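Colleague: pasting the structure only:
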């Protein structure tokens, strides 16, 4: 009997592959994976070399595009100097996401239904080897969850497993895998539980149920985090975006308390807190894609980075509430803000990144298990 694809992949109805990539290990892997499912008849189209992009419009159906990528794979996080950035480096493995979260910034970047995966992994590994091997004393905290979800396509591509296996030889690199779904098949690819940080985004139950679609439940994510922790991995958790909605205190309190039914504070490498913020062009996209969403009509002001941010007293109140509750559970140094000002850090934590040598330095130490 054919296996069913995971629910978050069941909208994929067509595969496109660059002509240069049609015999690549990635293309063969995807083809073999699909052949063993009830979606084995999904059509494939070879994209000629002169065609740089594809157009795909077919209702709710999504397309998977196995592309030869010719840009840089290793990038800096697109932060801004106006706020404290965590210093994260991005390994760019693809673009777009099969899930649908109302608040997702990817809607503004990729207004199509094409899930792109860079199939030329040999080029990726060459670039990473040159960067990470040039000076083994230079350390890197990297992740793949910036322009796509780290694990959303893992069932078909095995991308994270390949990357983890490649990085086994680099003691100076820690890889974070950030996701909203559960796929732990990558665990078999590594013996280095100290160099991989499995990570999940969390939110209040109401937000998980009403603003996140085709994702794993909060309990499923936390169960996966416990599985990883019991196997010796330290996990990362991210509350980003924190959303202001009626009943948010009870909602976020429930999720915070739930965390510690599954993992202990010492099993968490770090945890980020970030208030909902968006580029001006994202609001009408959310209105159109998610007409029942109401949090976008809260009190927002333009931030120093040009993004709309929740009025500072409102987001500080949310931050204080969550930090106080997390501290009662034994969390402290692992907590940090994603893209907030020195003033907000001082108001909530009582200190700012300059007081402990910089946010990037602290998170690097925590990633390598030194704090």
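Modeller: Received the coordinates, thanks. Model, not experiment: these values are computed from the prediction. Residues are numbered from 1 along each chain as shown.
Colleague: Every contact and neighbour count from this point should use C-alpha atoms.
Modeller: Will do.
Colleague: ok, and for stretch 308-324, which residues are buried?
Modeller: Going by neighbour count (16 or more other Cα atoms under 10 Å), the buried part of stretch 308-324 is 308-310, 315-316, 318-319, 322-323.
Colleague: now, which of these sits nearest residue 269?
Modeller: Minimum separation from residue 269 among those (Cα to Cα) is found for residue 323, which lies at 16.1 Å.
Colleague: Tell me how far whichever strand or helix holds the closest one lies from the chain's centre.
Modeller: Following DSSP states H and E, one finds residue 323 within helix 312-328. For helix 312-328, the gap between its own C-alpha mean and the chain's C-alpha mean amounts to 23 Å (Cα atoms, centre = their mean, to the nearest Å).
Colleague: what packs against the very next helix or strand once past it?
Modeller: Per DSSP H and E, the first helix or strand lying C-terminal to helix 312-328 is strand 335-337. Under the contact criterion of 3 or more Cα pairs under 8 Å, 6 or more residues apart in numbering; DSSP states H and E, strand 335-337 touches strand 268-275.
Colleague: hmm, who's touching the strand it packs on?
Modeller: When contacts are taken as Cα atoms under 8 Å, 6 or more residues apart in numbering, the neighbours of strand 268-275 outside the stretch itself are 197, 234-243, 309-310, 315, 319, 333-340, 363, 366-367, 369.
Colleague: The structure to be compared is supplied as follows:
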């Protein structure tokens, strides 16, 4: 028997959601894995062989929430649909290391409650557009072959032509396309990085070429895709590394295939280096450098170094004819001015601008 995906050694399903379609899909996708049903109050068991636990449960809080922004840095206005927590991939820079202290993967199966909440928001005014995504507290697609969460969500959203869903991933999974979604309402998205960073710091992720091949498949099917250079890391040879990535992008895609791209410099909570040391992982070179503590409590590369990298990537992308959909993730107006010569306010607000870009409108 082939090994379970993502080294999952235990499927734990709460009794309250044991009869849901998602629980059934998970059981069918993990036939050789130990499976338990948890009654209220039961402790979450651990996998006997050291594998991961997938916990299928109900979410008791809000499903739709704003992206966690600060007043000091410009936010893109993205809203999060909370489908689960934690990620099976192992990126050294990931902020989820600070949020979740174990290897447990969580999927929320009470989709009826989720859809009721989303209907109250999306259905209240069908003329109001929304740009939402699922890739904040979990990879959008890492568990899709097991849970079918995205296919279920896309089926629900088929009745809401005012909603655009971004699916952000480091996998090459395209099983969500089985839901036959409207291409104008879905933005398949991938994180991209320099080859050196992907090879050394993004363990268990799809190779860059596989991500871009998946993006090309989506573009040929009529979808416009999104790419995210985040985090941009400062390491010896970064110019050649990021230049190679930009060049490879346009080996697979045309500028018109891409709705937008974000640029985000490496930033982290101060305890991240200690967490890596506790895991026995060597401190990456990009974490050893010139950093300052930002107003959001995160360590950030010094602004002149960030601006240098941003200008380099913006110029490289412009050389291929891509500039309109380029934006910064969590940067100040000062950085916007230094790199682009304008601020989000001059675009009519970043959230409004990206909505127009996502809906393929001019401007």
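Modeller: Right, received. Where do you want to start? Given the structure is predicted, the values throughout are model-derived calculations rather than measurements.
Colleague: After superposition, what is the TM-score?
Modeller: Here the superposed chains carry a TM-score of 0.96, computed using TM-score structural alignment, normalised by the length of structure 2; 361 aligned residues with a Cα RMSD of 1.4 Å.
Colleague: picking up where we left off before, in strands, which of the contacts of strand 268-275 of structure 1 fall?
Modeller: Within the contacts of strand 268-275 of structure 1, residues falling in strands by DSSP state E are 197, 235-242, 309-310, 335-337.
Colleague: Can you tell me which of the residues you listed is nearest residue 356 of structure 1?
Modeller: The nearest one, if we look at those relative to residue 356 of structure 1 and count by Cα to Cα, is residue 336, at 12.0 Å.
Colleague: quick one: the aligned residue in structure 1 for residue 349 of structure 2 from residue 78 of structure 1, how far?
Modeller: Taking TM-score structural alignment for the superposition, residue 349 of structure 2 sits opposite residue 358 in structure 1. Counting by Cα to Cα, to the nearest Å, the gap from residue 358 of structure 1 to residue 78 of structure 1 is 18 Å.
Colleague: Those two: which is more packed in?
Modeller: Neighbour tally, residue 358 of structure 1 and residue 78, criterion other Cα atoms under 10 Å: the higher count belongs to residue 358, 15 against 11.
Colleague: quick one, what contacts that one?
Modeller: Not one residue lies near residue 358 of structure 1 by Cα under 8 Å, 6+ apart.
Colleague: Span of stretch 76-92 of structure 2 from start to end?
Modeller: Across stretch 76-92 of structure 2, the straight-line distance between its terminal residues is 25 Å, by Cα to Cα.
Colleague: what stretch of structure 1 lies opposite that stretch in the alignment?
Modeller: The aligned range for stretch 76-92 of structure 2 is 86-102, by TM-score structural alignment.
Colleague: Over to stretch 205-218 of structure 2?
Modeller: So stretch 205-218 of structure 2 sits over residues 215-228 in structure 1, by TM-score structural alignment.
Colleague: list the buried ones in that stretch?
Modeller: Buried-residue list, stretch 215-228 of structure 1, by 16+ other Cα under 10 Å: 215-219, 221-226, 228.
Colleague: Are any of the contacts of strand 268-275 of structure 1 buried, and if so which?
Modeller: Applying a neighbour-count criterion of 16+ other Cα under 10 Å, the buried members of the contacts of strand 268-275 of structure 1 are 197, 234-243, 309-310, 315, 319, 334-340, 363, 366-367.
Colleague: centre of the chain versus stretch 350-363 of structure 2, how much separation?
Modeller: For stretch 350-363 of structure 2, the gap between its own C-alpha mean and the chain's C-alpha mean amounts to 20 Å (Cα atoms, centre = their mean).
Colleague: who touches that stretch?
Modeller: 74-78, 129-131, 164, 184, 187, 259-260, 325, 344, 347.
Colleague: what do you get if the cut-off is 10 Å, keeping everything else the same?
Modeller: Contacts of stretch 350-363 of structure 2 with the rest of the structure, by Cα atoms under 10 Å, 6 or more residues apart in numbering, involve 74-78, 129-131, 162-166, 184-187, 224-226, 258-260, 324-328, 343-348.
Colleague: what does stretch 290-302 of structure 1 give?
Modeller: Residues from elsewhere that reach stretch 290-302 of structure 1, judged by Cα under 10 Å, 6+ apart: 100-103, 210-211, 243-246, 276-280, 282-287, 307-312, 314.
Colleague: Could you look up the SS state of residue 16 of structure 1?
Modeller: Secondary structure for residue 16 of structure 1, judged by DSSP: H, G, I helix; E, B strand; the rest coil, is strand.
Colleague: After alignment, which residue of structure 2 pairs with it?
Modeller: In structure 2, the residue paired with residue 16 of structure 1 according to TM-score structural alignment is residue 12.
Colleague: Correct me if wrong: its match contacts residue 30.
Modeller: No: judged on Cα atoms under 10 Å, residue 12 of structure 2 makes no contact with residue 30 at a distance of 11.3 Å.
Colleague: The two - which one has more neighbours?
Modeller: Applying other Cα under 10 Å to residue 12 of structure 2 and residue 30 shows that residue 12 carries more neighbours, namely 25 against 18.
Colleague: The stretch 151-300 of structure 2: strands as residue ranges?
Modeller: Counting by DSSP state E, counting those that start in this stretch, one finds strands in the stretch 151-300 of structure 2 at the ranges 163-169, 186-192, 202-203, 225-232, 258-265, 267-268, 291-293, 299-301.
Colleague: Where in structure 1 does the first one align, residue-wise?
Modeller: Counting by TM-score structural alignment, strand 163-169 of structure 2 falls onto residues 173-179 of structure 1.
Colleague: The matching stretch vs structure 2, mean deviation?
Modeller: Plainly put, stretch 173-179 of structure 1 ends up 0.1 Å away from its match in structure 2 on average once the two are laid over each other (mean Cα distance after the TM-score superposition for structure 1).
Colleague: to the chain's geometric centre, what's the distance from that stretch?
Modeller: On the basis of Cα atoms, centre = their mean, stretch 173-179 of structure 1 is displaced by 9 Å from the centre of the chain it belongs to.
Colleague: next one: stretch 146-162 of structure 1
Modeller: 10 Å.
Colleague: again with stretch 131-148 of structure 1
Modeller: Using Cα atoms, centre = their mean, we find the averaged C-alpha position of stretch 131-148 of structure 1 to lie 16 Å away from the chain's own average C-alpha position.
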